[in-house]
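Visitor: build me a model from this:
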Amino acid sequence: MWQSVGLTVLVIVATLICALLFMLFGWYVVWQLFLSKFKFLRELVGDAGTPQAESQPSEPKSERTAGVPTRNRPRSARQRVTFTESAS
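Guide: Purely as a prediction, here's the structure:
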């Protein structure tokens, strides 16, 4: 009788350990492939030294977007004709 109780406890403990290891492995894979790319989640976990954070350029946001004109994009011929017709 005590052997069957001991075996049952052993099976339950082994099952819980396997489930915990599976969850930890899954978290590690998902972290490496997807979640570590979000700065907010890295700050929550306390992982500030990831390679993604160190490899990003350290220039301010205003300097990165200064070279890209957003308002002065070239217009197609149709847009220019429509614009000149509506102006007259």
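Visitor: drop to CA atoms for contacts and neighbour counts, all remaining ones
Guide: OK.
Visitor: how about the contacts made by Ser65?
Guide: No Ser there; residue 65 is Thr. Counting by C-alpha atoms under 8 Å, 6 or more residues apart in numbering, Thr65 touches no other residue.
Visitor: another sequence for comparison is provided below:
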Amino acid sequence: MGGVCQGVPVPALAPASPVAILGTGAHRPGVVVTSDELDAAHGRRPGESRARSGVEVRRWARSEETSSSWRPRRSLGRSRRQD
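Guide: So this is what the prediction gives:
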């Protein structure tokens, strides 16, 4: 059975299945690009990119990298649960 929230009909929801977050991860791409390098590449005054963005160093993925390619084997190995 649905309901109403601030005059707007709200559909009924099915019971939720229990879930658990087993882990999280992070990856930093290997290509490091500084603001000074960006300034030189784009003909800007030294320090201009950093002054405008506040960012000193960026990390860029290589063209062959995708988020799904970042360490999947290692992550899968760590996710194995002992039942």
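Visitor: please state their TM-score.
Guide: Laid over one another, the chains give 0.22 as their TM-score (TM-score structural alignment, normalised by the length of structure 2), with 36 aligned residues with a C-alpha RMSD of 4.5 Å.
Visitor: how many residues are close by Leu41 of structure 1?
Guide: 14 (other C-alpha atoms under 10 Å).
Visitor: tell me which element it falls in.
Guide: helix 39-45 (DSSP states H and E).
Visitor: which is the next helix or strand following that helix?
Guide: Using DSSP H and E, the helix or strand that follows helix 39-45 of structure 1 towards the C-terminus is helix 51-55.
Visitor: burial check on the closest residue to Glu48 of structure 2 other than its chain neighbours, number of neighbours?
Guide: Leaving out its chain neighbours, the residue that sits closest to Glu48 of structure 2 by C-alpha to C-alpha, 6 or more residues apart in numbering is Asp39, at 6.8 Å. Burial measure for Asp39 of structure 2: 16 neighbouring residues, criterion other C-alpha under 10 Å.
Visitor: ok, now Ser35 of structure 2?
Guide: 20.
Visitor: where do the helices of structure 1 begin and end?
Guide: Applying DSSP state H to structure 1 gives helices spanning 2-33, 39-45, 51-55, 61-66, 77-87.
Visitor: where does the residue nearest to Glu48 of structure 2 land in three-state SS?
Guide: Following DSSP: H, G, I helix; E, B strand; the rest coil, we place Asp39 of structure 2 in the helix state.
Visitor: touching, it and Ala51? I think so.
Guide: No. Here Asp39 of structure 2 does not reach Ala51: they are 11.0 Å apart, not a contact under C-alpha atoms under 8 Å.
Visitor: could you say which helix or strand holds the nearest residue to Arg59 of structure 2 once chain neighbours are set aside?
Guide: Spatial nearest neighbour of Arg59 of structure 2, chain neighbours left out: Val32 (4.7 Å); criterion: C-alpha to C-alpha, 6+ apart. Here Val32 of structure 2 sits within strand 31-34, counting by DSSP H and E.
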